[in-house]
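**Student:** pasting the sequence and the predicted coordinates here, then a few questions.
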Amino acid sequence: MGTTQRRAGRPRTAVLDRRRIGEAALELVDETGDFTLPELARRLGVQTGSLYHHVDGRAGVIELLREQISNQMDPTPLDRHPWDVAMGAFFRSYRAVFAAHPRVVPLLTTATIRSPKVIAAYDKMAAQLADSGIPTSRAMEILTAMENFVIGSALDLAAPEVMWEIPEGVEAPHLAAALAAQSTSTDRAERAFEVGMATLLAAVRAEAAAPR
């Protein structure tokens, strides 16, 4: 019986690529809240030095994490009209993805954004704001404010349903009255998000409609 010769040369399928590194990094961050390059290499079954053939160290892996997150977002609402409906729908998708991966938030919010997909989405929103009448000088302030709210709201989804508990002996009558006046304690995070998003969009609409 003849023996099968092992084919020489490079394998047809790469052992390691940027997609695999990004997926493994996101799994690691979801589990532990952070990553190191040696930990990531162990998870992938490679030497740490092999990662440097695909990414520029830790900063490069963080950018792959951003790509993983952005790939889960749905940018198609940004092609809708009117602009406020489009942006509201996009930021709901944005929130859902970050709510599914809350531990990645500190890593992404402290790193410069270079993801082409994220940049394309924000370019569309900047164009929509300009078309609505918002001055270009205000676009990034508005988008950053909305992003900050949405990320905070995503983290709020991981919080307990009962967020406030006034200890015995602490006098807070106005807060107690506000808590008691809530229509329901369920879906607290969802209701707060809808109020906040509606308020932000209404403020931008009012600014767009204001005479120049």
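**Tutor:** Received the coordinates, thanks.

**Student:** could you use CA atoms for every contact and neighbour count after this?
**Tutor:** Noted.

**Student:** give me the number of residues near Asp84?
**Tutor:** Counted with other C-alpha atoms under 10 Å, the neighbours of Asp84 add up to 20.

**Student:** next, it: secondary structure please.
**Tutor:** Under DSSP: H, G, I helix; E, B strand; the rest coil, Asp84 falls in the helix class.

**Student:** Val162 versus that one, what's the distance?
**Tutor:** Asp84 sits 31 Å away from Val162 when distances are taken as C-alpha to C-alpha, to the nearest Å.

**Student:** same check, this time on His101
**Tutor:** Distance of His101 to Val162, given as C-alpha to C-alpha: 22 Å.

**Student:** which one of those two is surrounded by more residues?
**Tutor:** Neighbours were counted for His101 and for Val162 using other C-alpha under 10 Å; His101 has more, 19 against 9.

**Student:** excluding its backbone neighbours, what's nearest the more buried one?
**Tutor:** Asp30 (6.2 Å; C-alpha to C-alpha, 6 or more residues apart in numbering).

**Student:** what residue lies at the spatial centre of this protein?
**Tutor:** Nearest to the geometric centre of the chain sits Phe98, at 4.2 Å (C-alpha atoms, centre = their mean).

**Student:** surely that residue touches Ser153?
**Tutor:** No: with contact taken as C-alpha atoms under 8 Å, Phe98 and Ser153 are classed as non-touching, separated by 9.3 Å.

**Student:** please, which helix or strand holds the closest residue to Asp187 other than its chain neighbours?
**Tutor:** Once flanking residues are discounted, Asp187 sits nearest to Glu161: 7.5 Å by C-alpha to C-alpha, 6+ apart. Using DSSP states H and E, no element contains Glu161; it sits outside every helix and strand.

**Student:** isn't Glu161 right next to Thr186, touching?
**Tutor:** Yes: applying C-alpha under 8 Å, one finds Glu161 in contact with Thr186, separated by 6.7 Å.

**Student:** in contact with Leu65, which residues are there?
**Tutor:** Leu65 makes contacts with 22-23, 25-26, 104, 108, as judged by C-alpha atoms under 8 Å, 6 or more residues apart in numbering.

**Student:** next, the one to line up against it:
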Amino acid sequence: MPRPRSHTTAQLAAAALIVIDRDGLPGLSMRAVATELGISPMALYRYVRDREELEALVVELVLSAVDTAPPPPGPWPGRITVLARRLRETMCAHPAVLPLTLTHRHRSHSGLRWSETVLGVLTEAGIEAEERVLALRALIAYVIGASQLEHLGPLSGPGTTAIADLPGDQFPYMSATARDARSVTPDREFDGGLELLLRGLA
């Protein structure tokens, strides 16, 4: 007879998220999560098959905080902007989890619910069939990609400073653009890029 479980999958996900927030994604391991829970690493396998399943639980935990309710009526670009901002805000609360969202978003009920709401807004705007497929993929790629850039390669970071100091005769556009980037806030960067994307979809 298998031993009874003393923890829930929600507790496992919460413990794994604590590990990731503290030690980064490289620090996530079955042993680290087991230590956080005060159990043996082998006991963890009574709850999940492997690390991949544990990662999926973490993604669902993070994305479960996203407000997926349809935004108030209005022009569709504004409604999509509201949904994109909600997803960004939720994911950026745990930036180390961002790389996992691309891999496990299909297994997250909350992530699927967000996409369903986005698709509803797009459909109401007359965006359907193949165009709707491309629009959803582009929006997901933008929100996740922009959120990763915000935390892994921010405009105010040392990379931008180094580019701004490149010789102007060899990299006139890169160096000038990097200097301009210093005054761009994370919110302006996200909203500005999203506006360009939505303008193209329109």
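**Tutor:** Structure's in. What do you need? No experiment lies behind these values; they were computed from the predicted model shown.

**Student:** if we can go back for a sec, next, count neighbours for the residue nearest to His101 of structure 1.
**Tutor:** 16.

**Student:** for the helix or strand encompassing it, packing partners?
**Tutor:** Element membership for Asp30 of structure 1 (DSSP H and E) is helix 18-32. In this structure, helix 18-32 of structure 1 makes packing contacts with helix 37-44, helix 57-72, judged by 3 or more C-alpha pairs under 8 Å, 6 or more residues apart in numbering; DSSP states H and E.

**Student:** try it again at 7 Å.
**Tutor:** Of the remaining helices and strands, those touching helix 18-32 of structure 1 by 3 or more C-alpha pairs under 7 Å, 6 or more residues apart in numbering; DSSP states H and E are helix 57-72.

**Student:** neighbours of Pro173 of structure 1, how many?
**Tutor:** Neighbour count for Pro173 of structure 1, taken as other C-alpha under 10 Å: 10.

**Student:** now do Tyr52 of structure 1
**Tutor:** A count of neighbours around Tyr52 of structure 1, defined by other C-alpha under 10 Å, yields 14.

**Student:** repeat that for the one 4 residues further on.
**Tutor:** The burial metric for Asp56 of structure 1, expressed as a neighbour count using other C-alpha under 10 Å, is 12.

**Student:** tell me what angle the helix holding Asp30 of structure 1 forms with helix 37-44.
**Tutor:** 110 degrees (axes from the mean of the first three to the mean of the last three C-alpha atoms, to 10 degrees).

**Student:** if you count neighbours, what's buried in helix 18-32 of structure 1?
**Tutor:** Within helix 18-32 of structure 1, the residues scored as buried using 16 or more other C-alpha atoms under 10 Å are 18, 21-30.

**Student:** longest helix of structure 2, counting residues only.
**Tutor:** Scanning structure 2 for the longest helix, with DSSP state H as the assignment, gives helix 129-152.

**Student:** how much space between Arg22 of structure 2 and Arg188 of structure 2?
**Tutor:** In this structure, Arg22 of structure 2 and Arg188 of structure 2 are 28 Å apart, going by C-alpha to C-alpha.

**Student:** map Ser70 of structure 1 onto structure 2.
**Tutor:** Under the alignment (TM-score structural alignment), Ser70 of structure 1 pairs with Leu63 of structure 2.

**Student:** check which helix or strand covers the residue nearest to the centre of structure 1.
**Tutor:** helix 83-100.

**Student:** what is the subsequent helix or strand relative to that helix?
**Tutor:** As assigned by DSSP H and E, the chain's next helix or strand after helix 83-100 of structure 1 is helix 105-108.

**Student:** what about the equivalent of Leu200 of structure 1 over in structure 2, distance to Gly111 of structure 2?
**Tutor:** Residue pairing (TM-score structural alignment): Leu200 of structure 1 is matched to Leu197 of structure 2. As for Leu197 of structure 2, its distance to Gly111 of structure 2 is 21 Å (criterion: C-alpha to C-alpha).

**Student:** neighbour-wise, which of these two wins?
**Tutor:** The residue with more neighbours, out of Leu197 of structure 2 and Gly111, is Gly111; 22 against 16, by other C-alpha under 10 Å.

**Student:** contacting residues around the equivalent of that one over in structure 1?
**Tutor:** Counting by TM-score structural alignment, Gly111 of structure 2 corresponds to Val118 in structure 1. Counting by C-alpha atoms under 7 Å, 6 or more residues apart in numbering, Val118 of structure 1 makes contact with Ser70.

**Student:** same question for Val29 of structure 1.
**Tutor:** Going by C-alpha under 7 Å, 6+ apart, Val29 of structure 1 touches 35, 103-104.

**Student:** any of the residues you listed buried? List them.
**Tutor:** Using 16+ other C-alpha under 10 Å as the threshold, 35, 103-104 are the buried ones among the contacts of Val29 of structure 1.

**Student:** return the member of those residues nearest to Asp56 of structure 1.
**Tutor:** Within the buried ones among the contacts of Val29 of structure 1, the smallest distance to Asp56 of structure 1 is 14.8 Å, found for Phe35 (C-alpha to C-alpha).
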